[in-house]
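In: sequence and predicted structure are below.
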Amino acid sequence: MTSIHVNAPIRNLLQNEGAAKARDPLPRLLSQLIARAGGTVMVERAVSRPWASALFQGRRHVVALTLAGPDAAERRAAFVQGIEEAEWSLSGHFVADISIDCRRPVPGGEWVELSALTIEDW
C-alpha cells in the first residue's frame, strides 16, 4: 500500500497535470479532498479505475485518508458533513456520486474511506 503524508502544499500533487484535459481526475480530486480535510492528512490509499455505462464514461475512485491531530474528530465530522452536495472543480470531469464508505477512530486520529464516480464532461 502506498501512503502520502501531506504536510507540504498540495500544489505538488498537480505538478504533472498538463494543459490538456487529464485522463484521470484523481490528482485534482485528491487535492480538493485534502484541502477539505484540513490539518495533517495522510493519504493511505488512492486508486482509480475506468468506468463506463451505455451513455457515459468516467472513473471510479476509492480514497482512504487518516486525519491526525487533537482536533481530528471535529475535522472528520466537518469533512463528511455535506460531502454528497459539495462542489468539485475537475477539468474535463464532474463528480456524479461521492459517498463515505467507512469512518472510525484510529490511534492518533480518524480514518475516512470514500468512493467517488467521476464522469467525463464533453
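Out: Cool, got the structure.
In: hey, let's count contacts and neighbours off CA atoms from now on
Out: Fine.
In: buried sites along the top helix by length along the chain?
Out: Determined from DSSP state H, the single longest helix within the chain is helix 26-37. Neighbour-count burial for helix 26-37 flags Leu26, Pro27, Arg28, Leu29, Leu30, Ser31, Gln32, Leu33, Ile34, Ala37 (criterion: 16 or more other CA atoms under 10 Å).
In: what packs against it?
Out: If you count contacts as 3 or more CA pairs under 8 Å, 6 or more residues apart in numbering; DSSP states H and E, helix 26-37 packs onto strand 40-52, strand 57-68, helix 72-80.
In: second structure for comparison follows:
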Amino acid sequence: MLNALRARTSGSARRGPWLKLLCEVLALAGPQGELLRHGERPWSSATFSGSRHSLALSFTGERAIDAGEALIAALPDHEFAIPGHLVADATITCVDHDNGPEPRMTVEAEFLLLEEC
C-alpha cells in the first residue's frame, strides 16, 4: 500500500504534508491496514495556519484487528516527523466493528497539522 501510494504521487504531483502523514499512519497500521479514504481541508486560527485531515482505515480478520487495536493505542503518543509541520492533534473519532463471517474493524481519525514558522 505504501509503495503504491508513493508511486501514484511521484513526479509532478503536488506533494504536501498529507503524503508524509499518510505514510506514517499506514506504517503504524502495518500491512494489514487498508486506506479507505483521506480528506484534507485548510484550517486557520488568529495565530496559526495549517490543515485538518481525516482518515479511514479498515482491518479485516482477527490478526488485522489486532494491528488496528495497536494503531489505536500507539497514535496518541506517536511523534510524527513531517517537515515544516507539527501534528497538534491526532484523535480517533470512530471505531466500528463488523462481526460478519470475516470480522472487520474500521478506524476513523482526525489530525490537525500546523505550519511551523
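Out: Sure, I can see it. Here the structure is a predicted model, which means the values were calculated and not measured.
In: mind checking the TM-score on these two?
Out: Superposed pair, TM-score by TM-score structural alignment, normalised by the length of structure 2: 0.83. Supporting alignment: 111 aligned residues with a CA RMSD of 2.0 Å.
In: kindly compare burial across the helices and strands packed on helix 26-37 of structure 1 and name the winner.
Out: strand 57-68 (a mean of 22; mean count of other CA atoms under 10 Å).
In: mean shift between that one and structure 2?
Out: Its aligned residues in structure 2 lie a mean 0.6 Å from strand 57-68 of structure 1 after superposition (mean CA distance after the TM-score superposition for structure 1).
In: His78 of structure 2 versus the residue most central in space within structure 2, what's the distance?
Out: The centroid of structure 2 falls nearest to Val25 when counting by CA atoms, centre = their mean (4.2 Å). Noted for Val25 of structure 2: a distance of 10 Å to His78 of structure 2, by CA to CA, to the nearest Å.
In: contacting residues for the counterpart of Thr47 of structure 2 in structure 1?
Out: Aligning on TM-score structural alignment places Thr47 of structure 2 opposite Leu55 in structure 1. By CA atoms under 8 Å, 6 or more residues apart in numbering, no residues touch Leu55 of structure 1.
In: which helix or which strand is home to Leu55 of structure 1?
Out: Under DSSP states H and E, no helix or strand contains Leu55 of structure 1.
In: tell me the counterpart residues of the longest helix of structure 1 in structure 2, please.
Out: Going by TM-score structural alignment: helix 26-37 of structure 1 matches residues 18-29.
In: neighbouring contacts of the matching stretch?
Out: If you take CA under 8 Å, 6+ apart as the criterion, stretch 18-29 of structure 2 is touched by 2, 6, 33, 35, 40, 53, 67-68, 70-71, 74-75, 80, 82.
In: tabulate those residues (CSV), appending distance to Leu114 of structure 2.
Out: As requested, the contacts of stretch 18-29 of structure 2 are exported to CSV (distance: CA to CA, whole Å):
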residue, distance to Leu114 of structure 2
Leu2, 24
Arg6, 23
Gly33, 26
Leu35, 23
Glu40, 13
His53, 11
Ala67, 28
Gly68, 26
Ala70, 26
Leu71, 22
Ala74, 21
Leu75, 17
Phe80, 12
Ile82, 10
